[in-house]
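Engineer: Return atomic coordinates for the entry below.
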Amino acid sequence: MIFIENEHIKVSFAAKGAELQSILGTNSLTEYMWSGDANYWGKFSPVLFPIVGALKDNTYQFEDKSYQLSRHGFARDMEFEYHHINEQEILFTLTHSDETLKVYPFEFKLSLRYKLSGASLSCTYEVTNPAEKELLFSIGGHPAFAVPLNKQGTYTDYFLSFNNDIELTYYHIVDNLISDKKSVLKLDEGKLTLQHNLFYDDALVIKNLKSDSISILNTKNYNGLAFNFKDFPYFGIWAAKDADFVCLEPWCGIADGINHNQQLKDKEGIVTLAAKQEWKRTWQVTCF
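Structural biologist: From the prediction side, this is the model:
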C-alpha cells in the first residue's frame, strides 16, 4: 500500500485507480473508510472519469463516430503513476494512451492530489487539456465511509447532517439512467437518518443540493466526519444493499437521462475544457 500520514491520520491508497482505501485515526485507530468487502461492494473510493454514471446503451456519439464506455468510465481500473510531494501530500497521474483513445478520442492529463492538514484529507481533481481542441469530460468522487464506525452501534444510529438543506429532491435511476421521476425526502433540522432501504432502488441523485458540507454523525458518541465540497453541481448518496457504509459522491457530470440523444456534446453536466487549459475541483473530509 501507498500512504501518507501525520500525527492525526494515516491515509492509504492503491495505484490502481489512484484509489483512497483507508483513513485511520492515528490515536483512536478508528477506520473511517468502508472495508471493501466484495460480498457487497469491492471498492473503496473510485474516481469516475471520463464519465459519471452510465451512458445510454453504454454508447455515445462524437464527431459522427460511435464509442462505448462502461459505467463510470475507465480511470478507476487503470494504473496511475504517483510520487510523494512530501510526507503529507501525494500526486497520482494518468494520461491518455492508445488504449484510451480507442474509446475516448481526447488527449488528457488527469491528476488526483491528496493532501493532509491536521485531521483533514483533501482530494483535488486536476484535469489538463494538452491538445489544440476542446476536451469534453465528466468527473466525480465515490468515497465510501464506514457506518457504523468501529462497529459501535447500528446503521440507524447514524445520520447525515446537511448544512443548508431542509429537504432533498432526488431523481430515480431506471436501468442505470436518470429518469424523470422525482421524490422528496424531508429532513429533520437538516438531518437524514440512515436506513438501508433508502438505497434499495440505487443511488439518490440530487441536482439542486444547496449544502456544501455533509456530516456523518451518530446518536451514541462524538465520532464522525465532515465532508466538504464546492462547485460540484450534482451529488449522489448510495450504499450497496444492506452494506455498512454510505457513499458521499460529489459529481461534475451525471448519468445519461432516459431520453438522451447520446451526443457527447449534448450530455447533461458535461465539462468543456478549452485547449491548453486546466480545471480543478476539491473535496475534503475531516475526521473526529
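
Engineer: going forward, measure contacts between C-alpha atoms and count neighbours the same way
Structural biologist: Will do.

Engineer: tell me which element residue 94 falls in.
Structural biologist: strand 89-95 (DSSP states H and E).

Engineer: All the strands of the stretch 51-200 of the chain, in order from the start?
Structural biologist: Listed from the start of the chain, the stretch 51-200 of the chain has strands (DSSP state E, counting those that start in this stretch) covering 59-62, 65-68, 81-86, 89-95, 109-117, 120-128, 135-137, 139-140, 144-146, 158-162, 167-174, 177-186, 191-193.

Engineer: closest one to residue 252 among the ones you listed?
Structural biologist: Distances from residue 252 to each of the strands of the stretch 51-200 of the chain were compared by C-alpha to C-alpha, and the smallest falls on strand 139-140, at 5.3 Å.

Engineer: distance between that closest one and the chain's centre?
Structural biologist: Going by C-alpha atoms, centre = their mean, to the nearest Å, the spacing between the C-alpha centre of strand 139-140 and its chain's C-alpha centre is 6 Å.

Engineer: Give me the contact list for that strand.
Structural biologist: Taking contacts as C-alpha atoms under 8 Å, 6 or more residues apart in numbering, the residues outside strand 139-140 that touch it are 47, 48, 49, 50, 51, 52, 249, 250, 251, 252, 253.

Engineer: okay, now the first one: neighbour count?
Structural biologist: Here the neighbour count serves as a burial measure; for residue 47 (other C-alpha atoms under 10 Å) it reads 26.

Engineer: who's in contact with it?
Structural biologist: 17, 18, 19, 75, 76, 139, 140, 141, 142 are the contacts of residue 47 under C-alpha under 8 Å, 6+ apart.

Engineer: what's the distance between it and residue 124?
Structural biologist: Between residue 47 and residue 124 the distance is 11 Å, computed by C-alpha to C-alpha, to the nearest Å.

Engineer: Likewise for residue 195?
Structural biologist: The span separating residue 195 from residue 124 equals 30 Å under the rule C-alpha to C-alpha.

Engineer: ok, now residue 9?
Structural biologist: Spatial separation of residue 9 from residue 124 under the definition C-alpha to C-alpha is 18 Å.

Engineer: who's more crowded, those two?
Structural biologist: Neighbours were counted for residue 9 and for residue 124 using other C-alpha under 10 Å; residue 9 has more, 26 against 16.

Engineer: got a list of what that one touches?
Structural biologist: By C-alpha under 8 Å, 6+ apart, the contact set of residue 9 is 23, 24, 25, 26, 118, 119.

Engineer: One more, please, to line up against the first structure:
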Amino acid sequence: MVFAIASSQQQYKTYTLTDKAADSLLEVVPERGGIVTRWSIQGQEIFYLDAERFANPHLSVRGGIPILFPICGNLPDNTYTHNGQHYTLKQHGFARDLPWEVTEQVTQDQASLMLVLESNDTTRTVYPFDFHLAFTYQLQGNQLAILQRITNHSAIAMPFSVGLHPYFLVRDKTQLQFTIPATEYQDQRTKTHHAFTGNFDFGQDEIDAAFRPLSAANASVCDRDRGLQLHLSWDDTYYKTFVFWTQKGKDFYCVEPWTAPRNALNTGTDLISLEPGASLNTWVNMEITFL
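Structural biologist: Prediction:
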C-alpha cells in the first residue's frame, strides 16, 4: 500500500501517516493539542520541535503545528468582554493544550486523519460557547492539507478566530528568501508599522511581524542552505493575517496564517461570527519542493 496510518504508544499515543511513494511521513499527537509534531520528506525534517517542552505537559509546545483557537495571539491582560461579562483567555486560546480525539482514518488516495475537539466545562469557563472543531490532516506526496470545520452548537452567534503556528526547521536564517503578499507589517511588540521589502534583520532578539492587508492567498520561503522551498496557501475567504515570528539563536522560523489579528475578540477586526447551528469550512495547504 502506498498510504498507511499506524499508531504507537510513546509518551503520548502517536499516529504516523506515510506516503511510501513520496517517502513522506507525518506524526500527529491528538492528546497534546491535536498537534502535528513531525513532517519528514525524503529524510529531510521539515519541522522544528523542542522535545523538552513537548515532554512537559505543563508547557505549551514549541514546534510542529500548534492549533490556535478561539483566538490568535494574545489579549491585553488576557481578558475580553462578552455580553458585559469579563473572561480570561490566555495567548492563542486553549485548543493547543487540550486532548483531541481521532474520529476518522483514511488511506485511500492519501493518508488522512480527522481529529475532533468539543466544548466542555473547562472551555466554557473561559469561552462561553458550545462548539465542535474537526481538523483533518491530509498527507499526499510533498503536500500537507489541513482542513478545518468549525460548528457552533450554541444558541447565540459564536465569535472566534482560528490559525496555525507551524515551526519550520532552519540552520541559517540568512539563507532564507521570503515571498509574502504584503507591503507592510506591524511589529507586534512595539505596535509600529514598517514597510516590507522582502527580508528581515535577523540580528534582532525577536521578530514578530503581522502582515495585513494581504494581496494574495499564498506565500513562500526559500531555504537556500537546505535546498528546499516551502509554499503556503490558504483560504482567503477567512484567512486575512499572516504572521512571521522567530527568536535569535533558535533553529526555527514560524509563518502563521491567522483569520484575524491579535485582540480581535475585543476589537472585532476580521472576527468571524458563526450563527447558531452553522458550520464553517476552511483550509491551509503546505507544500515542499526541493531545489
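
Engineer: quick one: TM-score?
Structural biologist: TM-score for the superposed pair, counting by TM-score structural alignment, normalised by the length of structure 1: 0.84. Supporting figures: 262 aligned residues with a C-alpha RMSD of 2.2 Å.

Engineer: still on that earlier bit, can you pick the most crowded of the contacts of strand 139-140 of structure 1?
Structural biologist: Each of those was scored for neighbours by other C-alpha under 10 Å, and residue 51 scores highest at 29 neighbours.

Engineer: Structure 2: which residue goes with that residue?
Structural biologist: Counting by TM-score structural alignment, residue 51 of structure 1 corresponds to residue 71 in structure 2.

Engineer: Relative to residue 194 of structure 2, how far out is the most centrally placed residue in structure 2?
Structural biologist: Within structure 2, one residue has its C-alpha closest to the average C-alpha position: by C-alpha atoms, centre = their mean, that is residue 164, at 1.3 Å. When distances are taken as C-alpha to C-alpha, residue 164 of structure 2 and residue 194 of structure 2 turn out to be 24 Å apart.

Engineer: Next: residue 239 of structure 2.
Structural biologist: Using C-alpha to C-alpha, one obtains 21 Å as the distance from residue 239 of structure 2 to residue 194 of structure 2.

Engineer: more crowded one of those two?
Structural biologist: residue 239 (23 against 13).

Engineer: OK, contacts around residue 144 of structure 1?
Structural biologist: So residue 144 of structure 1 contacts 33, 34, 44, 45, 239, 245, 246, 247, 248 (C-alpha under 8 Å, 6+ apart).

Engineer: would TSV of these with secondary structure be doable?
Structural biologist: Supplementary listing: the contacts of residue 144 of structure 1 in TSV, determined by DSSP: H, G, I helix; E, B strand; the rest coil:
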residue	secondary structure
33	strand
34	coil
44	coil
45	coil
239	coil
245	strand
246	strand
247	strand
248	strand
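
Engineer: Compare the residues you listed with structure 2 and list the overlap.
Structural biologist: For the contacts of residue 144 of structure 1, the contacts that are reproduced in structure 2, applying both residues aligned by TM-score structural alignment, their matches' C-alpha atoms under 8 Å, are 33, 34, 44, 45, 245, 246, 247, 248.

Engineer: for structure 2, what's the longest strand?
Structural biologist: What stands out as the longest strand in structure 2, according to DSSP state E, is strand 279-290.

Engineer: Distance of residue 266 of structure 1 relative to residue 89 of structure 1?
Structural biologist: Residue 266 of structure 1 is 37 Å from residue 89 of structure 1, where distance means C-alpha to C-alpha.

Engineer: So which of those two has more stuff around it?
Structural biologist: Shown here are residue 266 of structure 1 and residue 89; by other C-alpha under 10 Å, residue 89 has more neighbours (18 against 12).

Engineer: Not counting its neighbours along the chain, what's nearest the more buried one?
Structural biologist: residue 115 (4.3 Å; C-alpha to C-alpha, 6 or more residues apart in numbering).

Engineer: swap in residue 144 of structure 1?
Structural biologist: Leaving aside its chain neighbours, residue 144 of structure 1 sits nearest to residue 247 (4.2 Å; criterion: C-alpha to C-alpha, 6+ apart).

Engineer: so who does the one you found touch?
Structural biologist: 142, 143, 144, 145, 236, 237, 238, 239.

Engineer: Quick one: map it onto structure 2.
Structural biologist: Under the alignment defined by TM-score structural alignment, residue 247 of structure 1 corresponds to residue 254 in structure 2.

Engineer: And residue 159 of structure 1, by the same measure?
Structural biologist: In structure 2, residue 159 of structure 1 lines up with residue 177, judged by TM-score structural alignment.

Engineer: what about that match, neighbour count?
Structural biologist: For residue 177 of structure 2, using other C-alpha under 10 Å, the count is 16.

Engineer: got the angle between the longest strand of structure 2 and strand 131-140?
Structural biologist: Here strand 279-290 of structure 2 points in a direction 30 degrees away from that of strand 131-140 (axes from the mean of the first three to the mean of the last three C-alpha atoms, to 10 degrees).

Engineer: same for strand 279-290 of structure 2, what does it pack against?
Structural biologist: Applying 3 or more C-alpha pairs under 8 Å, 6 or more residues apart in numbering; DSSP states H and E, one finds that strand 279-290 of structure 2 contacts strand 143-152, strand 228-234.

Engineer: Arrange those strands in a markdown table, one row each, with distance to residue 210 of structure 2 as further columns.
Structural biologist: Converted to a markdown table, these look like this (distance: least, C-alpha to C-alpha, whole Å):
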| stretch | distance to residue 210 of structure 2 |
| --- | --- |
| strand 143-152 | 21 |
| strand 228-234 | 16 |
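
Engineer: closest to residue 16 of structure 2 out of the ones you listed?
Structural biologist: Distances from residue 16 of structure 2 to each of these were compared using C-alpha to C-alpha; the shortest belongs to strand 143-152, at 13.4 Å.

Engineer: Alright, I will stop here.
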